[in-house]
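Trainee: Quick one, what's the 3D model for this:
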Amino acid sequence: MEVQKIEKSKKPAMVVLISIVISIIVLFIGVMGMAMLARLKAPPAEAKNGERPLRVEALQVEQKDIQVFITGHGEVKALNVVSIAPEVPGKIVKIHPRLEVGEIIPKGEVLFKIDPKDYITIRKISSQRLKILKRSQELAKKEYERVRVLFEKNKVVTQAGVEKAEAAVLSADDLTKQISQVLETAENNLERCEVRAPFNARIKSVSLEKGQYVTPGQNIVTLADDSVLEIHVPLDSRDARKWLRFNKDETKEKIAWFSALEQAPCKISWTENNNGQTWDGRLHRVVKFNQQTRTLMIAVRFDAETALKKKLRSLPLVEGMFCSVKIPGRTLHNVFRLPRQAVSFENTVYIAVDNRLKTIPVKVARVEGENAYVTDGLNAGDMVVTTRLIDPLENALLEITNKT
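Mentor: The predicted model follows:
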């Protein structure tokens, strides 16, 4: 019985031992399999820890002579604007059928007419009276000659009689002159009853109705002469001093005013037009200096023929249009033209030297539109970085993308 018990207790121990051996074999096979799979996988490529370049665009600069242009703005105005006022009082009896704002009245046509009846009457009466006075003047002269001869030859009349006859002649002469003046005034007033257009006129304003009573000096019509137009352009006094081209004053008279401007051609463009239409004008004169804004007002002039030149679906250049004017100034010699964004606010630029970034200070002579003109700090052939960079590291590696 004891032997059987011992044999029964040995059987579980054998089962446990066999399970442990099998587990070890399985683990060994798994480890070996993983090792074999690991050896089959290729090792990853070793990453290169190199310097990464900045990708930029650059421009090789050259020295050039650059024409400076000053840009200003102003409104087109007619050179001659006339306010029409009657010279004689009276009632309006006739008005031009097209006397309306914006209409064009040809030169010489009657704008309006004042009732001439009173002046016709005065002329008629004065004319009749003048004929009578002239006859009286002739009789007085004959009487004076007769009395004078009688006094000088025969002493028939007295000296007082001669003087009386002479006074009658002088009185007749004076009355004749007075009536002649009245007649001339009446004829002039008759002419003034009809007010005519002094030129091919555009009506700017009208304050007139038929039957209205008007008085001398009362402005009732305003006319504009659009044959010659001007734009008054205010320029910064510093720009004017540096770049405007004045003629040398060769006159002997000493006048505290600006010398004459060179009559340089200018380009005019209407700010509301985006089709590239431009007109030609010329610098004419300095109009005034504005002490409040410290600006110099200059006049650019052009004629109607120029103003009417236009492209398809464009408008002519007329009074009231707000325009941009491009004015040629002096020439900058031996300067470098750079894109505006290539120059920092501290007046420095970035250049590429052996594909490395270098910062250099420059002297900017002028900024005009999208261009900056540099006089000092660069050399011909330098590669200037035109890409806008924000706080780049000095001596950073560069890759120029637009290099050919």
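Trainee: drop to CA atoms for contacts and neighbour counts, all remaining ones
Mentor: OK.
Trainee: what separates the helix or strand hosting residue 74 from the chain centre, distance-wise?
Mentor: Element membership for residue 74 (DSSP states H and E) is strand 63-84. Put simply, strand 63-84 sits 5 Å off its chain's centre (CA atoms, centre = their mean, to the nearest Å).
Trainee: before we move on, what about stretch 375-391?
Mentor: Computed by CA atoms, centre = their mean, the separation of stretch 375-391 from the middle of its chain amounts to 34 Å.
Trainee: and it, which residues are buried?
Mentor: Within stretch 375-391, the residues that qualify as buried are 375, 378, 383, 384, 385, 386, 387, counting by 16 or more other CA atoms under 10 Å.
Trainee: for these, which one is nearest residue 144?
Mentor: Closest to residue 144 out of the buried residues of stretch 375-391 is residue 375 (96.3 Å), distances taken as CA to CA.
Trainee: Please give the structure of this sequence too, so both can be compared:
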Amino acid sequence: MNKSTKIIIPIIIVAIGAISMFVLFSMKEAPAKREVHVKPKIVTTEVVQLTNIETLVSGYGKVKSSQPIDLVSEVNGTLISGDSDFKPGLSFNRGDLLIKIDDRQIKLKINSQKSELMSALAQMLPEIKQEYPDDYTIWEEFFKNIKFDKNLDRLPETNNEKVKLFLSRFKVYQIYFGIKDLEIELEKHYFYALFDGSILRCNKREGSNVRMGNIIGNVVNLEDYEVEVSVSIDDVNWINNEKIITLNNKEFANKWSGKLERIGSAIDSRTQTLTIYISLDDNFKSMIPEGLFVDAEIPGKIIESAYAIPRKAVYNESYVYLIDNGKLEFRKVNIARYENSYAYIDNGLNDGDTVVVELLQGVASGMPAIPSINTRSERSM
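Mentor: Model (predicted):
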């Protein structure tokens, strides 16, 4: 056996073995493929019933008087008590004398000037009676009405130029207007209440000396309370101006009501909010203290033909899952408004749709699902 024959025979043997193995493997039956079954996911759903939804804007604010007033002295003198004590926290009624400044000197000045006026008129009247008898009665009546305990009457008017000369010559005009100026100064000694209110602060007490420009105290108007509430810019557009607003405080059992008075125009750059002003109903003004912090529930505009679902069930700000024919459907909807933990949908849902109201993870459109249907009463709005 030559050398080439020794090489060819092993090669032939290996080739025959390989062919035999291939034939044997091809004759073996392939194993049957196992069918994959996807287990349906049970999800919480609701059956859609479109309704008109009244929105609600929430805010937090503080009760304030719309008329806090500083009592500023315009004269010098010593403080004297009024109709009641001048102390912080005390209430007063319209027309009460809150406090006054010693008025004895100014009254003496006024009466001194009235005496001069009476002397001037006493000298002038005989001449008017003799030369202008038609005007005498008017000026005599004015003279008789001059009293030391009351303000001067209005100075009689005359078109007679010669009577005016008499009045000027005897300095009646000068004395009269000097008295009226002193009467105005006398009024500045008294602080009368222009409204029902309360004393917030007292900078001066009875017996203190005050000078012009000193702030004696601070009072607030209890007839005109309002609540300042900060509201986000987006929420302002949803406020219903015609509806009654409810106010409450956790420390008080009662609730109060009011109405929107006005909306501020300045935006808080830090919080991006606007201030709205709510006036209180008259029945509640005496029941709510100034400075109290309150929660405001402000009725909003109505969204027609809408449905509310939990905010967590909205994906990518505009998609929700539904179940249709036992499978999940990923549908685009329009969110009209987010309010607290809910989203109000006004387009994309129809009556009778089965919408998913829970957060789903690891799912996709087309996957089988079984609805576990909630009723609206099973969740709180």
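Trainee: circling back: and the contacts of whichever helix or strand comes after the strand holding residue 74 of the first structure?
Mentor: Proceeding C-terminally, strand 63-84 of the first structure gives way to strand 90-95 as the next helix or strand, assigned by DSSP H and E. With CA atoms under 8 Å, 6 or more residues apart in numbering as the contact definition, strand 90-95 of the first structure has outside contacts at 110-115, 209-215.
Trainee: Give me the mean deviation of strand 90-95 of the first structure from the second structure.
Mentor: Superposed on the second structure, strand 90-95 of the first structure shows a mean distance to its aligned partners of 2.6 Å (mean CA distance after the TM-score superposition for the first structure).
Trainee: re the thing from before, nearest to residue 403 of the first structure, of the buried residues of stretch 375-391 of the first structure?
Mentor: Closest to residue 403 of the first structure, out of all of those and judged by CA to CA, is residue 383, at 10.1 Å.
Trainee: so what's that closest one closest to, chain neighbours aside?
Mentor: Excluding the flanking residues, the one nearest residue 383 of the first structure by CA to CA, 6 or more residues apart in numbering is residue 60, at 4.4 Å.
Trainee: what's near enough to touch residue 228 of the first structure?
Mentor: Contacts of residue 228 of the first structure by CA under 8 Å, 6+ apart are 78, 79, 80, 301, 302, 303, 304.
Trainee: distance of the equivalent of it over in the second structure from residue 57 of the second structure?
Mentor: If you follow residue 228 of the first structure across to the second structure using TM-score structural alignment, you land on residue 224. As judged by CA to CA, to the nearest Å, residue 224 of the second structure and residue 57 of the second structure stand 24 Å apart.
Trainee: what does residue 198 of the second structure give?
Mentor: Distance from residue 198 of the second structure to residue 57 of the second structure, by CA to CA: 32 Å.
Trainee: Ok, residue 188 of the second structure next?
Mentor: Applying CA to CA to residue 188 of the second structure and residue 57 of the second structure gives a distance of 47 Å.
Trainee: and these two? which has more neighbours close in?
Mentor: Here residue 188 of the second structure and residue 57 are compared on neighbour count by other CA atoms under 10 Å; more neighbours surround residue 57, at 21 against 17.
Trainee: To which residue of the first structure is that one aligned?
Mentor: The alignment partner of residue 57 of the second structure in the first structure, by TM-score structural alignment, is residue 70.
Trainee: Test my guess that that match contacts residue 329.
Mentor: Yes - under the criterion of CA atoms under 8 Å, residue 70 of the first structure makes contact with residue 329 at 6.6 Å.
Trainee: Check which helix or strand residue 184 of the first structure maps to.
Mentor: helix 159-192.
Trainee: residue range for the following helix or strand past that helix in the second structure?
Mentor: Going down the chain from helix 159-192 of the first structure, the next helix or strand is strand 194-196, by DSSP H and E. On the second structure, the counterpart of strand 194-196 of the first structure by TM-score structural alignment is residues 190-192.
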